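Colleague: got a sequence here, can you model it:
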Amino acid sequence: MTEQSCFPPFPPAIVLMGPTASGKSGIALEIAKHLPIEIISVDSAQVYRHMDIGTAKPDAQSMVAVPHHLINLIEPHERYSAAQFVNHALAAMREITGRGNIPLLAGGTMLYFRALLEGLSELPSADTRLRALIETRAEESGWPALHNELLRLDPVSAARIQPTDSQRIQRALEVYYLTDKPMSETLKKPRHLYLPYRVIRVALTPGNRQVLHQRIAQRFEKMLERGLIDEVRAIRDKFCLDDESPSMRCVGYRQVWMYLNNEISLDKMREMALAATRQLAKRQLTWLRPMQGIAKFDCLMENLPEHVWEYLRGTGLKTTLVS
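Modeller: Below is the predicted model:
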């Protein structure tokens, strides 16, 4: 008996990536018709409770038909990190494989995918008191002033962070103060990776960006029709938030927040939300481009579910008895 044969093979896990509005949720549900899957959401907005319409959460019928995980974890005033996602995702994956099912991780938060698939850098945990001190300084001087300080302490990190991006400025300064080293230097160290699964990677990408943009526009209009503005108003009334809160920085929510604060008109809100969503899709595709070992499918092609299933079947995954 060889050394390799002493250990059982890693269980399979499917990763389904793609830009917003590429149809990931629909494809995941189609895959569930053939395989005993449970879906793990890889979406930094769907972790928030009460944020249903603007995050395109699966409806109740879909949640009943196929088990979903990592949705509705925290309140809108709370924070959620990539490290927390990795811990929660690995725990969910263990439970799913323990039931004899296959975890399918679907979403568009590429930072979460990268943390899970490539490992996490050894950054220090958040320090509540230090963060409060940084926020107090920001209230006194403004985030651009703190960005100037970051430029002096960690020019590499500052170069990739906007002067108004409070969340990332705060984290970069926090890491520097805790370690006495630039965050960019810490990120160069080898990442810690623990992923005992045979990962099958699938990506949905648009063959025509303009058609994807049309999908984005149509989806946002449907969100408005379903009551996105009222959803944001209810969240604003219930929780102590501002426009820099991580939950309200989500695409769509930020622009509706500005509209409710009478900062922009309804038409301008639509325009800004669509522009922000298109930029999000562009960033997601940029993250995807250098990733290796991915089967890519045009999300606009005819019979897309059948093509994806044919590929998955060719990887040796066992089908269910679903007809």
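Colleague: from now on I want contacts and neighbour counts done on CA atoms only, so please keep to that.
Modeller: Fine.
Colleague: where do the helices sit along the chain?
Modeller: Ranges of helices within the chain are 24-31, 60-65, 82-98, 110-118, 128-141, 143-153, 155-159, 166-179, 183-186, 209-226, 228-238, 253-260, 266-288, 304-314, based on DSSP state H.
Colleague: mind putting the ones you listed into JSON lines with mean neighbour count and distance to residue 75?
Modeller: Written out in JSON lines, the entries for the helices of the chain read as follows (neighbours: other Cα atoms under 10 Å; distance: least, Cα to Cα, whole Å):
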{"stretch": "helix 24-31", "mean neighbour count": "18", "distance to residue 75": "23"}
{"stretch": "helix 60-65", "mean neighbour count": "11", "distance to residue 75": "20"}
{"stretch": "helix 82-98", "mean neighbour count": "17", "distance to residue 75": "15"}
{"stretch": "helix 110-118", "mean neighbour count": "19", "distance to residue 75": "19"}
{"stretch": "helix 128-141", "mean neighbour count": "13", "distance to residue 75": "18"}
{"stretch": "helix 143-153", "mean neighbour count": "18", "distance to residue 75": "25"}
{"stretch": "helix 155-159", "mean neighbour count": "17", "distance to residue 75": "29"}
{"stretch": "helix 166-179", "mean neighbour count": "19", "distance to residue 75": "17"}
{"stretch": "helix 183-186", "mean neighbour count": "17", "distance to residue 75": "28"}
{"stretch": "helix 209-226", "mean neighbour count": "16", "distance to residue 75": "21"}
{"stretch": "helix 228-238", "mean neighbour count": "16", "distance to residue 75": "10"}
{"stretch": "helix 253-260", "mean neighbour count": "22", "distance to residue 75": "15"}
{"stretch": "helix 266-288", "mean neighbour count": "18", "distance to residue 75": "23"}
{"stretch": "helix 304-314", "mean neighbour count": "15", "distance to residue 75": "34"}
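Colleague: now the second one, please; I'll put the structures next to each other:
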Amino acid sequence: MASVKTLVVIVGPTAIGKTAMAIKLAQHFHTEIISADSRQFFKEMEIGTAKPSIEELKAATHHFINSHSIQTLFSTGDFELQALETIQNLFRKHNVAIMVGGSGLYIDAVCNGLDKLPDIDLNVRESLNERFQKEGIPFIQASLKEYDPEYFEKVDQSNPQRMIRGVEFFLSTGLKLSSFLTSSKKQRPFTIIKIGLNMDRSLLYARINNRVDQMIEAGLLEEVKALRPFRKYNALNTVGYSEIFDYMDGSVSLKEAVDKIKQNTRRFAKRQLTWFRRDETTTWFEPNQTQEVIEYLKDKV
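Modeller: The predicted model follows:
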């Protein structure tokens, strides 16, 4: 194998089979996996984030699974620094490292770097958070769509804190956050190869619906109930948790909450695909094409 250090990045929508592909590649290249899933960092969130199973975690060493608490602030910039340090350590032992995840901002942070952003007016942030508490997520969505439609299209629209970030940035600086996220690219001291996974949309949506049913059977209600005292934390403002909190508040039935999780997850998957398809350096495969991916990588790593 060549001595060049290569980061193989596996991207794609939720429930597509990224974890299974990453494990097979890690085993083939005798290396380890860096998770770039912004929810799987948090050790308190297990079922609703579809983390790798105990068996999967044993099959290959994973980094950034259960690595942080929901009570700890862990930004995209933090991930960039810590992931690059982990990659550097892995390259002391291996020529190949695998990064896998569906969080486009986190993957871009590692591959391209983040721009240094202007300071935010904390009074603006506090005011937006107060309005969010009073008026709910529609106000934040409408504001972001007006001020920064490009960021609105990319962001997880069920995550109020991510959207508040875009609104507060515009109100504080008069500039669009989206323009800062795409303006420059840092050179990394290793080769990056991106593999995208996709499949027929109807089959993907069926997998998503089935996964949500499995989460409910596995005890998602009990998990969310235990996390209720922490619901103010940003990590829990996300699909699979927000809807169950609504059910516990009595605003929707359990069936409505589950249907909403499925709908919001399907929408999230669609946005993920839109995000990842904009990168022309990504080569696309179906999730069952492990051997084809290995053949594709054979002459490149």
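Colleague: returning to that earlier point: now the helices of the first structure as CSV including distance to residue 52 of the first structure?
Modeller: Converted to CSV, these look like this (distance: least, Cα to Cα, whole Å):
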stretch, distance to residue 52 of the first structure
helix 24-31, 14
helix 60-65, 11
helix 82-98, 19
helix 110-118, 20
helix 128-141, 28
helix 143-153, 30
helix 155-159, 33
helix 166-179, 23
helix 183-186, 34
helix 209-226, 10
helix 228-238, 8
helix 253-260, 11
helix 266-288, 17
helix 304-314, 25
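Colleague: out of those helices, which gets nearest to residue 45 of the first structure?
Modeller: With Cα to Cα, the closest approach to residue 45 of the first structure among those belongs to helix 253-260: 10.0 Å.
Colleague: go through the helices of the first structure and name the closest to residue 11 of the first structure.
Modeller: helix 82-98 (7.2 Å).
Colleague: counterpart of the closest one in the second structure, which residues?
Modeller: Across the second structure, the stretch matching helix 82-98 of the first structure (TM-score structural alignment) is residues 76-92.
Colleague: which residues touch the matching stretch?
Modeller: Outside of stretch 76-92 of the second structure, the residues that reach it under the criterion Cα atoms under 8 Å, 6 or more residues apart in numbering are 5, 32, 34, 97, 105, 106, 109, 110, 113, 114.
Colleague: widest-spaced pair of those residues?
Modeller: Within the contacts of stretch 76-92 of the second structure, 32 and 114 form the most distant pair, 24.3 Å apart (Cα to Cα).
Colleague: ok, now which ones touch the most centrally placed residue in the second structure?
Modeller: In the second structure, the C-alpha nearest the mean C-alpha coordinate belongs to residue 103, at 2.5 Å (Cα atoms, centre = their mean). Applying Cα under 8 Å, 6+ apart, we find residue 103 of the second structure in contact with 36, 37, 38, 272.
Colleague: the first one contacts residue 102, doesn't it?
Modeller: I take that to be residue 36 of the second structure. Yes: taking contact to mean Cα atoms under 8 Å, the distance of 6.8 Å between residue 36 of the second structure and residue 102 places them in contact.
Colleague: rewinding a little: between the contacts of stretch 76-92 of the second structure, which is closest to residue 130 of the second structure?
Modeller: Top of the list for closeness to residue 130 of the second structure, among these and by Cα to Cα, is residue 105 at 26.0 Å.
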